[in-house]
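Visitor: 3D model of this:
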Amino acid sequence: MNYGKKIKLLRSSLGLTQKDFALKLSIPLSTLKKIESGISNGLSAIEQILSNEKFVYLAKWFFDPNNNETPVINKSSESEPNKLLAVGHVNLPFYEVRASAGDGALVEAEEQTHLISFEPEWLDKEIGVNPKEVFLMLVDGDSMYPTLKNGAMIMVNRNFNGLSDGIYVMRHDHNLLVKRLQLLPGGIIKVKSDNNMYEPWEINKEHLNGTDIELIGRVVWSGQRM
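Guide: Model prediction:
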């Protein structure tokens, strides 16, 4: 996943040189040049951008692969010419932790690092979720490819009405996983990867939300480069 084009679009719309933009992001100029040229994927730079409250408005734009338009910049204030419009948005918690789409990675702690802003009307009408019940995190690994690529941002809904076929974030033996669950007769749940290189496995429904297996939430949205 590479965000270089959008980072360059943002920089240009702010009227900043690479040197000035790198200074604002507190990253080396050489790093920014690599990001804009596509050598580096730029995810760390995006996290730095979105950690600034002036820029949280851009989250949906960054992770929407179909939106390649120049972001709207508010230049009406002379004192803050680069402040972005963020009125009427809600902030969702973003956790600096990755749900493994592979064999699983040990997760010792999940810490909220910053908030990312979304339009409440979009969350309600397009995604159908309550902003208070969702959070954002990243995908690590290729077992859910091509549905979810390595580095994709996912929105997870903690409050889902009953278990049904779909993609979920789950904790299994201290590993945080993102997998597709399929309900089978007899209370059996098949845990599948969309990448057929990974073998499916089965669990019993009665073992869910026990000490070894816990459903964290259902994946309702993802943002990634196509």
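Visitor: C-alpha from now on. contacts and neighbour counts both.
Guide: Will do.
Visitor: Now the residue nearest in space to the middle of the chain. Nearest residue, chain neighbours left out?
Guide: When CA atoms, centre = their mean is applied to the chain, the residue found nearest the centroid is residue 153 (1.8 Å). Leaving aside its chain neighbours, residue 153 sits nearest to residue 138 (4.5 Å; criterion: CA to CA, 6 or more residues apart in numbering).
Visitor: how many neighbours does that neighbour have?
Guide: 23 (other CA atoms under 10 Å).
Visitor: Could you do the one 10 residues further on as well?
Guide: For residue 148, the neighbour count with other CA under 10 Å is 26.
Visitor: That one and residue 139 touch, don't they?
Guide: Yes. Between residue 148 and residue 139 there is a contact at 7.4 Å, judged by CA atoms under 8 Å.
Visitor: Which of the residues in the strand or helix carrying residue 221 are classified as buried?
Guide: Using DSSP states H and E, residue 221 sits within strand 213-223. Buried residues in strand 213-223, counted by 16 or more other CA atoms under 10 Å: 213-220, 222-223.
Visitor: With stretch 106-114 instead?
Guide: In stretch 106-114, counting by 16+ other CA under 10 Å, buried: residue 114.
Visitor: re earlier: if you count contacts, what does the strand holding residue 221 end up packed against?
Guide: helix 59-63, strand 153-157, strand 166-172 (3 or more CA pairs under 8 Å, 6 or more residues apart in numbering; DSSP states H and E).
Visitor: So which elements touch the first one?
Guide: Meaning helix 59-63. Contacts defined by 3+ CA pairs under 8 Å, 6+ apart place helix 59-63 against strand 112-118, strand 213-223.
Visitor: To compare against the first, here's the next sequence to fold:
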Amino acid sequence: MKTIEETYRERLLMLSKQYGGQTGLSKRIDKSPAQISQWVNGSADSKTGKARSMKSDTAREIEGALGLPRGWFDQPVKTADTTPQEGFIQFTLLDVKAAAGNGFDNSDFPESVQLVEVSEKWARNNIGNNLKSISIITASGDSMHPTFHNGDWLFVDQTINFYEGDGIYVFASAIGLKVKRLQRALNGDLWVVSDNKAYTIDVIPKSELDTIKICGKVVATLRLERI
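Guide: Sure thing, here's the model as predicted:
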């Protein structure tokens, strides 16, 4: 049985598609695209660490603004495209490309493109049990070969919005969104490393670490190969 938080997210996805995305919906309900994105993606609250979810009072407010019946948000969505098959789990594919090369310019508040189903067994074996914090983005470029390739799906844990040790992170900088391996030097500088050895290592000095924003950590990849 779905929780009320899951039902709210599914209903928000429906409205987002109906009104031309989260930006279009935000104008109709007087909520920011950032707020809608946090509700849809279940982004972790920076203070509590719990997934953000819409309150019932807010649901009633949106129903009124859009002329929907009271309680519309509380009714579970039973359509096939929002209910995973038995043994499968759904992730949100975001309208984002992270450059494995030069930065890729994206909207500050990416919209959900679709729900993607994968085997729950595969997800738990390759990602772990903290699956609600995971979203999918698309890699762009070749600088992270052979770890992943252009067009691969990257499973990103958005609750890891800080450097927690060597790993592959999605981060925003002045030239756009990147996905690179980050390593801390002994002097506190941050090395931006490409797994493709044809690329050089960039260095972000310790004094300039506030010029980037870590958006998440890549915990798994998925490749669809033509045969």
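Visitor: mind checking what the residue nearest to residue 153 of the first structure lines up with in the second structure?
Guide: When the second structure is aligned by TM-score structural alignment, residue 138 of the first structure is paired with residue 138.
Visitor: Please tell me I have it right and that match contacts residue 151.
Guide: Yes. Residue 138 of the second structure is within contact range of residue 151, at 5.7 Å (criterion: CA under 8 Å).
Visitor: The helix ranked longest in the second structure maps to which residues in the first structure?
Guide: Ranked by residue count under DSSP state H, the longest helix found in the second structure is helix 4-18. Alignment of helix 4-18 of the second structure against the first structure: no match, by TM-score structural alignment.
Visitor: So for residue 197 of the first structure, which of the helices and strands packed on strand 213-223 of the first structure sits nearest?
Guide: strand 166-172 (17.7 Å; CA to CA).
Visitor: quick check: angle from that closest one to strand 213-223?
Guide: 140 degrees (axes from the mean of the first three to the mean of the last three CA atoms, to 10 degrees).
Visitor: which residues of the second structure does strand 166-172 of the first structure align to?
Guide: By TM-score structural alignment, strand 166-172 of the first structure lines up with residues 167-173 in the second structure.
Visitor: Could you check that stretch and say which residues are buried?
Guide: So for stretch 167-173 of the second structure, counting by 16+ other CA under 10 Å, buried means 168-172.
Visitor: Just the closest of these to residue 183 of the second structure, please.
Guide: residue 168 (9.0 Å).
Visitor: quick one: the nearest residue in space to the closest one that is not next to it in sequence from residue 169 of the second structure, how far?
Guide: The shortest distance from residue 168 of the second structure to any non-neighbouring residue, by CA to CA, 6+ apart, is to residue 181 (4.1 Å). Remark: distance between residue 181 of the second structure and residue 169 of the second structure (CA to CA, to the nearest Å) = 6 Å.
Visitor: Over to residue 185 of the second structure?
Guide: With CA to CA as the criterion, residue 185 of the second structure and residue 169 of the second structure are 16 Å apart.
Visitor: Okay, and residue 191 of the second structure sits in which element?
Guide: Element membership for residue 191 of the second structure (DSSP H and E) is strand 190-193.
Visitor: what range in the first structure matches whatever helix or strand comes next after that strand?
Guide: Downstream of strand 190-193 of the second structure, the first helix or strand assigned by DSSP H and E is strand 202-204. Under TM-score structural alignment, strand 202-204 of the second structure corresponds to residues 201-203 of the first structure.
Visitor: Can you give me the neighbour number for residue 126 of the first structure?
Guide: Residue 126 of the first structure is flanked by 10 other residues according to other CA under 10 Å.
Visitor: Secondary structure class of it, three-state.
Guide: Put simply, residue 126 of the first structure is helix when judged by DSSP: H, G, I helix; E, B strand; the rest coil.
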